[in-house]
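Student: below are the sequence and a predicted model for it; my questions follow.
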Amino acid sequence: MSEGGRMSATATRPAVYSDKAYNPTIDTLKGALILLVMVGHLFTAKVDGNPVKWGIYAFHMPLFLGLGGFLLTVESLRRLSFRSLWKKYDTRMLLPWAFAFLLWISLDSVITHEINISYFIEALREPPYHTWYIPVFFFFIVIAWAGRYHFVLTSLIGIFLGVFGLLALGVGHYTGPWRHGFPIDYRYLTMMPFFFFGFWLRQRGASPPNAWIALLVAAAFSAYEACYFYPANAAEIFPYLALNFSMIAGMPWLFRLHWKVPIVTEIGRESLYFYLWHPFILIVLKKATYHLMPEAIAGLFALVFTIATMWFARMAICNLSWLSLLAGLPRRAHLKV
């Protein structure tokens, strides 16, 4: 979903940013976040209806977008015209997303009997379920490209607009005054500060003290989790921002570990494929099994079955060039079993 497990280098940055060797930590982090996305989709409760889901949704998508911003460099963006930027992402990311998006809304419109042009327009305005991520992510990339010669100012504007978006649109229990009737998906604003903080952090090569980061993450997560039991309205924005900014700030340290976890790292290498297609399987399994057994057991079964199905399906898909392209699988000579 974001850039692959290699990172562009400049002479002035520490070895963690080196492009000379593959760093599995990037894919391991992406794989862990994909698994959290899947786990979040297992719950039948709303975000504010379960403390575990509340905790997952406190950071997993902001961290994903922070990682996406962190993996961008102004050097690479300055080498690209807009046409080159589009060509870089059109078939590897935007085409698979468009295919999954059209399939999702087609199936949903058949099920709900909402087959009309207004439904399609509404879905474009506010992409349903998980399909919001790719257009939001690409929108941020385009903004970063447009401001590539003034990355500090671009990052500051992005962070400021994002914080303003959280105040105006809301997070957690808080619903901002602009939330109802907002013309586009609210995450175009509310996720912006995390992408641009990661983008700024990468260009600056900043690496705050590890102990302070760990303490801030623990304190902010505890504070935000406490908001589940004791809603704090707009004040919930502060631990939410502190948690995600501190987790993103820990990336330079994390990427020094060269951390590889079997299965998780491989899922991260094919994160777009697993992200786009897991809900199609999970939702069917939830409808088929959740009424037969306790939700925790059914959810575990659905998670394992979904991962196993997608894991082995990609072996067949990768041999079919067009299907592989539409599925969002990387172009590699072979895939690991």
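Tutor: In hand now; what should we look at? Note that the structure is predicted; figures quoted are calculated from it, not measured. Numbering: from 1, shown residues only.
Student: from here on, contacts and neighbour counts on C-alpha atoms
Tutor: OK.
Student: so which residues of the protein form strands?
Tutor: 170-171, 174-175 (DSSP state E).
Student: now what about the first one, what contacts it?
Tutor: Contact partners of strand 170-171, identified using C-alpha atoms under 8 Å, 6 or more residues apart in numbering, comprise Gly176, Arg179, Thr190, Ala234, Glu236, Ile237.
Student: contact partners for Lys30?
Tutor: Taking C-alpha under 8 Å, 6+ apart as the test, what Lys30 contacts is Phe64, Thr265, Ile267, Gly268, Arg269, Ser271.
Student: dump the residues you listed to a markdown table, plus neighbour count and distance to Val110.
Tutor: Shown next, in a markdown table, are the contacts of Lys30 (neighbours: other C-alpha atoms under 10 Å; distance: C-alpha to C-alpha, whole Å):
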| residue | neighbour count | distance to Val110 |
| --- | --- | --- |
| Phe64 | 24 | 32 |
| Thr265 | 22 | 36 |
| Ile267 | 26 | 31 |
| Gly268 | 28 | 32 |
| Arg269 | 25 | 33 |
| Ser271 | 25 | 28 |
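Student: between the residues you listed, which is nearest Gly250?
Tutor: Minimum distance to Gly250 across the contacts of Lys30 is 13.3 Å, recorded for Phe64 (C-alpha to C-alpha).
Student: okay, that closest one and Leu33: tell me how far apart.
Tutor: In this view, Phe64 and Leu33 are 7 Å apart by C-alpha to C-alpha, to the nearest Å.
Student: wait, Leu303 sits on Gly40?
Tutor: No. Counting by C-alpha atoms under 8 Å, Leu303 stays clear of Gly40, with 10.5 Å between them.
Student: coming back round to it: and among the strands of the chain, the most buried is which?
Tutor: Of all the strands of the chain, strand 170-171 has the most neighbours on average by mean count of other C-alpha atoms under 10 Å, namely a mean of 20.
Student: can you list contacts of stretch 88-106?
Tutor: 1, 120, 123, 127-128, 131, 134, 272, 276-277, 325-328, 330.
Student: list the buried ones in that stretch?
Tutor: Using 16 or more other C-alpha atoms under 10 Å as the test for burial, stretch 88-106 gives Arg92, Met93, Leu94, Leu95, Pro96, Trp97, Ala98, Ala100, Phe101, Leu102, Trp104, Ile105.
Student: and here's the other structure:
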Amino acid sequence: MSNRPPITARNPRVDLLRGWLILLVIVGHIVLGSVHEQFVRYAIYAFHMPLFIGLTGYLLNPDKLASSSLIAVGARYWWRVGLPFLIAFACFTGILLLHAQQEGRFSSSLVLGYLVTPYYHLWFVPTLILWVFGFWLALKLRFPLILALLGSVFITAVWSMFAGVSLPHIVALLVSKKVVYFFSFFLLGAWLRTDAGVRWLRSMTVINAIPPAIILISAAVYLMHIGPEKSVLKGGAWLMMNCVLILVSIKWIQTRLSAKANKTVRRGLMSNTLVAMGRVSLPIYLWHVVPMFLLKGWDIHQTQPWIYYLVSVVGASLIVAALLKMEGKNRLMDRLVYGI
């Protein structure tokens, strides 16, 4: 009998965690400055995507995925994330290409570049689809998930600890891609959904104090080394922090909630809003950057940063509010924007 916890109804803790993470995504995109120079962005980028990716992997149903055909998986993810992504991709890329044409920079190589490397934040959806297909293939071939996880963690460690110039060119090129070095977090989340992962998580109950301590120490080490330079210590701290953070977060999600605890999670305007944001995190992720996208196109962030911040915060807030308000109001919009 499987030890996997069933995920049949919506778990408010999942949506609450995703709500916090999507809020951090918005903040990270609004704040100006290089990730390696601006401390707020550096701190947010240290963990928000690895944790979001790990949670995404955990929410996959391996039994359902393994029993599905390639066409069925493709169709499911086309409607769930592919079509909403394609609409956002067409809008952002169309504006960028129009701007390039006005400046005389339009070329076939530019179009190809946007197709291979979508604008800014849009990388996540096509990368997620590749991860799902890779995971599906591993399940079909009955490849040991733990071996895939260990191999992927090794690749992530190489990327996080060593500068590209110190690696062979082919290796540096391979590990520099998000689809490669973030895959370990996706697989970790997926593995924690397996029987072995569930048993391992249950064993953490006897050492509850240790994982948070590891997270705090690793985070302190990583945050003390702000900058683009890589090292074994810094990369190891980053990898350890995120792996343990995923473990702790999923352990928290798995904790059985009483009716009273469910109400506590949902209590208050902030919690309700974050849970709702977590529920519609895809359209928020795709469209929250519109104000920043336009303002940066007009160079407002350089000439009048206070106007940039004001309009970005208000604009992003209005977009989030509109997406929360319109959810479920129109079947066509649900399909095109929300992926439901």
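Tutor: Sure thing, it's come through. Because the structure is predicted, anything quoted here is derived from the model rather than measured.
Student: please state their TM-score.
Tutor: Superposed pair, TM-score by TM-score structural alignment, normalised by the length of structure 1: 0.82. Supporting alignment: 315 aligned residues with a C-alpha RMSD of 3.0 Å.
Student: map Phe185 of structure 2 onto structure 1.
Tutor: Aligned by TM-score structural alignment, Phe185 of structure 2 pairs with Phe194 of structure 1.
Student: neighbours of the nearest residue to its match once chain neighbours are set aside, just the number please.
Tutor: In this structure, Phe194 of structure 1 finds its nearest non-sequential neighbour in Gly66, 4.8 Å apart by C-alpha to C-alpha, 6 or more residues apart in numbering. When neighbours are counted by other C-alpha atoms under 10 Å, Gly66 of structure 1 registers 29.
Student: burial check on the closest residue to Arg4 of structure 2 other than its chain neighbours, number of neighbours?
Tutor: Excluding its sequence neighbours, the residue lying closest to Arg4 of structure 2 (C-alpha to C-alpha, 6+ apart) is Asp195, at 5.6 Å. Residues lying near Asp195 of structure 2 (other C-alpha under 10 Å) number 15.
Student: so who does Asp195 of structure 2 touch?
Tutor: Counted by C-alpha under 8 Å, 6+ apart, Asp195 of structure 2 has contacts Ser2, Asn3, Arg4.
Student: can you pull out the helices in the stretch 151-300 of structure 2?
Tutor: For the stretch 151-300 of structure 2, the helices defined by DSSP state H, counting those that start in this stretch cover 169-175, 178-181, 183-191, 195-202, 210-223, 232-254, 259-266, 269-279, 281-287, 290-297, 300-303.
Student: winner for burial among those helices?
Tutor: Buried most deeply of the helices of the stretch 151-300 of structure 2, by mean count of other C-alpha under 10 Å, is helix 183-191, with a mean of 26.
Student: and the contacts of it?
Tutor: In contact with helix 183-191 of structure 2 (C-alpha under 8 Å, 6+ apart) are residues 50-51, 53-60, 62, 131, 135, 145-146, 148-150, 152-153, 156, 197, 243, 246.
Student: so it versus helix 195-202, what angle?
Tutor: 90 degrees (axes from the mean of the first three to the mean of the last three C-alpha atoms, to 10 degrees).
Student: pipe the helices of the stretch 151-300 of structure 2 into TSV and attach distance to Met326 of structure 2 per row.
Tutor: Formatted as TSV, those follow (distance: least, C-alpha to C-alpha, whole Å):
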stretch	distance to Met326 of structure 2
helix 169-175	40
helix 178-181	32
helix 183-191	30
helix 195-202	37
helix 210-223	38
helix 232-254	28
helix 259-266	20
helix 269-279	12
helix 281-287	11
helix 290-297	18
helix 300-303	30
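Student: which one of those helices lies closest to Asn330 of structure 2?
Tutor: Across these, closest to Asn330 of structure 2 is helix 281-287 (C-alpha to C-alpha), at 14.6 Å.
Student: check structure 1 and tell me which residue is nearest its centre.
Tutor: In structure 1, the centroid-proximal residue (C-alpha atoms, centre = their mean) is Phe64; its distance is 3.8 Å.
Student: Phe221 of structure 1 maps to what in structure 2?
Tutor: Counting by TM-score structural alignment, Phe221 of structure 1 lines up with Ala219 in structure 2.
Student: now do Leu149 of structure 2 against His225 of structure 2, distance only.
Tutor: Where His225 of structure 2 is concerned, Leu149 of structure 2 sits at a distance of 27 Å (C-alpha to C-alpha).
Student: between these two, who's got more neighbours?
Tutor: Leu149 (20 against 15).
Student: mind checking the longest helix of structure 1?
Tutor: helix 295-317 (DSSP state H).
Student: can you check what angle separates it from helix 271-289?
Tutor: If you take the same axes, to 10 degrees, helix 295-317 of structure 1 sits at 130 degrees to helix 271-289.
Student: can you give me the buried ones in helix 295-317 of structure 1?
Tutor: Using 16+ other C-alpha under 10 Å as the test for burial, helix 295-317 of structure 1 gives Glu295, Ala298, Gly299, Ala302, Leu303, Thr306, Ile307, Met310, Trp311, Arg314, Ile317.
Student: could you tell me where stretch 262-278 of structure 1 falls in structure 2?
Tutor: Under the criterion TM-score structural alignment, stretch 262-278 of structure 1 matches residues 272-288.
Student: tell me the span between the first and last residue of the matching stretch.
Tutor: 19 Å.
Student: list of residues touching it?
Tutor: Contacts of stretch 272-288 of structure 2 with the rest of the structure, by C-alpha under 8 Å, 6+ apart, involve 12-20, 22, 25-26, 81, 84-85, 88, 121-122, 266, 316, 319-320, 323-324, 327, 337-339.
Student: which of those residues fall within helices?
Tutor: Those of the contacts of stretch 272-288 of structure 2 lying in helices (DSSP H): 12-20, 22, 25-26, 84-85, 88, 266, 316, 319-320, 323-324.
Student: got a list of what the aligned partner of Gly250 of structure 1 in structure 2 touches?
Tutor: Alignment note (TM-score structural alignment): Gly250 of structure 1 maps to Val248 of structure 2. By C-alpha under 8 Å, 6+ apart, the residues touching Val248 of structure 2 are Pro211, Pro212.
Student: cutoff 10 Å now
Tutor: Going by C-alpha atoms under 10 Å, 6 or more residues apart in numbering, Val248 of structure 2 touches Leu201, Met204, Asn208, Pro211, Pro212, Ile215, Asn242, Gln254.
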